[in-house]
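Q: Give me a model of this one.
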Amino acid sequence: MTNAHVRRVALIGCGIMGAPIGGHIMDAGFDLTVHNRTRSKAEGLLARGAHWADSPAEAAADADVVLTMVGYPSEVEDVYLATDGLIRAAKRGAWLIDLTTSSPQLARDIHDAAEVEDKHAFDCPVTGGEQGAIDGTLTLIAGVSEAEAAPVLPVLESFSSKIFYFDQPGGGQTAKLCNQVSLASCMLGYADALALAEQSGIDQEKVLEVMASGTGGSGASRTLAPRSLAGDYKPGFMVEHLRKDIALALRRSEDLDITLPGAETAFTLFDMLCQIGGARMGTQALTLLYQDEATCAAAGLDWSLLDRDEYADDGEDGCGCGHDHGDGHECCGHHDHGHECCGGHHHDHDGDHECCGGHGHHDHDGGCRCHHEDR
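A: I've put the predicted structure just below:
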């Protein structure tokens, strides 16, 4: 298939990231068909002339390129590998590109299944957040070689400013998980720094300037820390999705028999934030865990949710996070959150308890889902 033959594009998932991506694809002159679980989120694209499909299969039927941007690996698996999924529904020769951050093994499974059907699939998770999607400057992390991706570059370049190629199925997902592990630790770093500055009575904004002028700063402290200080917790990237990404990285670390202490700590705190009502906040809401209960309550968090009985009825998995709570494991450990969760809490990490490395992952999802993204 030459570039000239890529005319029709299907997009599955029109949420925070998907909708602006679709807009850039249309701006580049491609004919776009969209499907979203919640149609209202696609209305902006439909108003611009995109076509609506009632299912992913219908969207993909005549598409040269199919892009997916959904929430969790389980959704990716359903969209691609179900009996009426994209592997079966797409036409021969079509390109199937998953932009979701998902499981490397699932990406390999999808690639292999597509090749059997004379179709081409590769993983291509993105980084850059909502603003990058709006600006069309996302970084793409592709599990394919540059030469292999050449036929679909006009589509990919329409919403990105940089593409990294990792030359093998699942390579893009693995590289994205590496990025997420680093991001999470950087966020913990600036949250710790701001808490230390606040409790010491010095100017937090000046501390950020100091960090930026030396080696203590990061992309997270540059772009997200100011939003934390301003009390702006609007999601550019939701807490529950970063938690999912860290869980996938921890699952991979278990497969490799290595330990990621920073990722384990990050998982504990982001999981805690999900449990007290922050799942759909922006990741910069992490700093709320360092504040008193009144400040947290004003932001919509409820510490009492951590006082529920471990086995209380709350969906299929008790706390709703999908962990295996057997053998006395508690999702976030035992802590005293009387005043400040990270300023004064006391985790019980005695004995053989592992804060995150010992949680039970399930299948491709890493076992960490409180909510599905409302695509």
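Q: C-alpha only now, for contacts and for neighbours.
A: Fine.
Q: which one is Ala57 nearest to, not counting chain neighbours?
A: Ala89 (5.1 Å; CA to CA, 6 or more residues apart in numbering).
Q: residue contacts, the one you found?
A: Ala57, Glu58, Ala60, Ala61 (CA atoms under 8 Å, 6 or more residues apart in numbering).
Q: which one among the residues you listed gets closest to Ile25?
A: Using CA to CA, Ala60 is the member of these that sits closest to Ile25, with 15.6 Å.
Q: so that closest one sits right up against Leu67, yeah?
A: No: the pair Ala60 / Leu67 is not scored as a contact, 9.2 Å apart, by CA atoms under 8 Å.
Q: quick one, which of these two is more surrounded?
A: Legend: neighbour count by other CA atoms under 10 Å for Ala60 and Leu67, higher for Ala60 (31 against 26).
Q: One more, please, to line up against the first structure:
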Amino acid sequence: MQISTENTKIGFIGTGVMGKSMASNLLAAGFQLIIYTRTKHKADDLLEKGAKWASTVEEVAENADVIFTIVGFPSDVEEIYLGENGLLHHAKESSYLIDMTTSKPLLAEKIAAAGKKKNVHVLDAPVSGGDIGARNGKLAIMIGGEQEAYHTLLPLFEIMGENIQLQGPAGAGQHTKMANQITIASNMIGVCEAIRYAQKAGLDPTKVIASISTGAAGSWSLTNLAPRMVADDYAPGFFIKHFIKDMTIALESAKDMGLTTPGLELSLQLYQEVAQDGEENSGTQALIKWFTKEE
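A: Take a look at the predicted model:
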């Protein structure tokens, strides 16, 4: 299959914080898009830009050559792909299905195996970079699946991201994303503690961030999320409830491999407490509220 704006119809399922920008970038590149999301008004901006609306997952499957999905939870992924009216029951032969949801590695393997039986190419391709990376087309995309399918779809991945790696067979993309989330989990604790330390010491935290972000302490979270913490801006670039889901998957996967992850366990505990305080729909930077709640 040759990817082209003239001959390739793209389906896109899930237009949340990340998906909307990713789909918008594909539209801007000139591709025909068929959109489905459970709440239609979330796709209004894309429909105004020329995307076509599908009323069911089945309709997307029957009309698209390539279908991207980025939804909330593994249960959503399983329903969309393997459910009675799911993609694998209705996708065109030799079409390409790419799940960009952060989901369970074992589920990615299961979906890929089902796709092979249907002569449908399936990739797991979770992303990192938040709302900023999605909007600017600079996501890191971690891919599991067959090399030939990866090379075929690379022109589309390059519209959405700039750090694109085929990590291995089905499930490898999800395992890589788990490593990504484990790294972020402990780092977010450090970022919050650093900001609170700076504030307690009477420093200007904005100046502190400027100084330490270019040295050994530098990280994406420090550069992009710490300023939001200082500004009391908790709008979601990535929802706390979804990060809790990711950390839970990572913890389960680690335990399955006999691996102990104390940093991940602590981060999950703190985020769960913040969520219980009503912040589950806030951005992950709202973890700072755990460190200030006793004041």
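Q: Hmm, Ile98 of the second structure is touching Val122, no?
A: Yes: using CA under 8 Å, Ile98 of the second structure is in contact with Val122, at 5.8 Å.
Q: So these two - more neighbours on which side?
A: Between Ile98 of the second structure and Val122, counting by other CA under 10 Å, Val122 is the more crowded of the two (28 against 22).
Q: So for stretch 271-284 of the second structure, first residue to last residue, what's the gap.
A: End-to-end span of stretch 271-284 of the second structure (CA to CA, to the nearest Å): 8 Å.
Q: now stretch 153-173 of the second structure
A: Rule used - CA to CA; the end-to-end distance of stretch 153-173 of the second structure is 15 Å.
Q: can you pull out the helices in the stretch 101-250 of the first structure?
A: With DSSP state H, counting those that start in this stretch as the criterion, the stretch 101-250 of the first structure has helices at 104-116, 129-135, 146-149, 153-157, 171-200, 204-213, 219-223, 225-230, 239-256.
Q: Quick one: closest of those to Lys41 of the first structure.
A: From the helices of the stretch 101-250 of the first structure, taking CA to CA, the stretch that ends up closest is helix 129-135, at 14.7 Å.
Q: average gap between the closest one and the second structure?
A: Mean deviation of helix 129-135 of the first structure from its aligned counterpart in the second structure after superposition (mean CA distance after the TM-score superposition for the first structure): 1.0 Å.
Q: Okay, buried residues for that helix please.
A: Buried residues in helix 129-135 of the first structure, counted by 16 or more other CA atoms under 10 Å: Gly129, Glu130, Gly132, Ala133, Ile134.
Q: Report the contact partners of the first one.
A: Right, Gly129 of the first structure. When contacts are counted by CA under 8 Å, 6+ apart, Gly129 of the first structure touches Met17, Leu138, Gly236, Phe237.
Q: wait, the third one sits on Gly128?
A: Right, Gly236 of the first structure. No: the criterion here is CA under 8 Å, and Gly236 of the first structure misses it with Gly128 at 9.3 Å.
Q: Tell me how many other residues surround Gly128 of the first structure.
A: The number of residues near Gly128 of the first structure, taken as other CA under 10 Å, comes to 18.
Q: can I assume it is in contact with Asp135?
A: No: contact between Gly128 of the first structure and Asp135 fails when scored by CA under 8 Å: they sit 9.6 Å apart.
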